[in-house]
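J.: All I have is the shape, not the residue letters:
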């Protein structure tokens, strides 16, 4: 992440893909869940989900993927893939 800003993350949990915006200090984070395990949500689907949450991908940013494990420190644990991208509040244009 470049500089202070907001970060969205996406992961597959309990067989469903979920995208959420990390809001430190908030009791609940805005989130959207797809009712499927496969295929991985497309770039367009992710952008639509973020827009429903009131956010858009920050200019010049793209999704980055990292690998984690379900059980910390267990090399035999199933792999969890997590995607992340910088976001910003959705720009609303309208009459002044």
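T.: Cool, got the structure. Please read all numbers here as calculations on a predicted model, not as lab measurements.

J.: contacts and neighbour counts: CA atoms only from here.
T.: Will do.

J.: Identify the single longest strand in this structure, thanks.
T.: For the chain, the longest strand by residue count, based on DSSP state E, is strand 79-89.

J.: Against residue 23, how distant is residue 29?
T.: 6 Å (CA to CA, to the nearest Å).

J.: Contacts for the longest strand of the chain next, please.
T.: For strand 79-89, contacts defined as CA atoms under 8 Å, 6 or more residues apart in numbering pick out 1, 5-12, 54-58, 61-70.

J.: Give me the buried entries from those residues.
T.: The neighbour count (16 or more other CA atoms under 10 Å) marks 6, 7, 8, 9, 10, 11, 12, 55, 56, 57, 58 as buried among those.

J.: list the contacts for residue 64?
T.: Listed by CA under 8 Å, 6+ apart, the contact set of residue 64 reads 83, 84, 85.

J.: okay, pairing it with this:
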């Protein structure tokens, strides 16, 4: 059975990036940059980016959006949107 991970997408330096969170490891997290701020990457673009990284959404998984802020202590701080979805390694699925 393939291990599951969380993929997240957020903006970094004004551009969207998607990355797979690998906990309890010193490995670099797989990351894909969209090189733009707008429009927000579509579902298809996100799925394609996950494929480039060797992952796919877990069947039935849906993207969840969370609102945060750049400075949690300042209610006037700019909003940061973070999207997350459960994924699995495509390599482990095909093995």
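T.: Received it, and whenever you're ready, just let me know what you need. These numbers come from a predicted model, not from an experiment.

J.: So after superposing, what's the score?
T.: For this chain pair, the superposition-based TM-score is 0.88 by TM-score structural alignment, normalised by the length of structure 2; 90 aligned residues with a CA RMSD of 1.4 Å.

J.: buried residues in the lengthiest helix in structure 2?
T.: Longest among the helix segments of structure 2 by residue count, using DSSP state H, is helix 43-53. Neighbour-count burial for helix 43-53 of structure 2 flags 46, 49, 50, 53 (criterion: 16+ other CA under 10 Å).

J.: tell me the angle it makes with strand 79-89.
T.: 50 degrees (axes from the mean of the first three to the mean of the last three CA atoms, to 10 degrees).

J.: quick one, strands of structure 1?
T.: Under DSSP E, structure 1 gives strands at 6-13, 16-22, 31-33, 55-57, 64-69, 79-89.

J.: and of the buried ones among the contacts of strand 79-89 of structure 1, the nearest to residue 39 of structure 1?
T.: Distance to residue 39 of structure 1, by CA to CA, is smallest for residue 12 among those, at 10.8 Å.

J.: Near the nearest residue to that closest one once chain neighbours are set aside, how many residues? Count them for me, please.
T.: Spatially, and ignoring its direct neighbours in sequence, residue 12 of structure 1 is nearest to residue 18 (6.2 Å; CA to CA, 6 or more residues apart in numbering). Other residues near residue 18 of structure 1 number 22, with proximity taken as other CA atoms under 10 Å.

J.: doesn't residue 31 make contact with residue 18 of structure 1?
T.: Yes - counting by CA atoms under 8 Å, residue 18 of structure 1 touches residue 31, with 6.9 Å between them.

J.: circling back: across to structure 2, which of the contacts of residue 64 of structure 1 hold up?
T.: Retained in structure 2 (both residues aligned by TM-score structural alignment, their matches' CA atoms under 8 Å) from the contacts of residue 64 of structure 1: 83, 84, 85.
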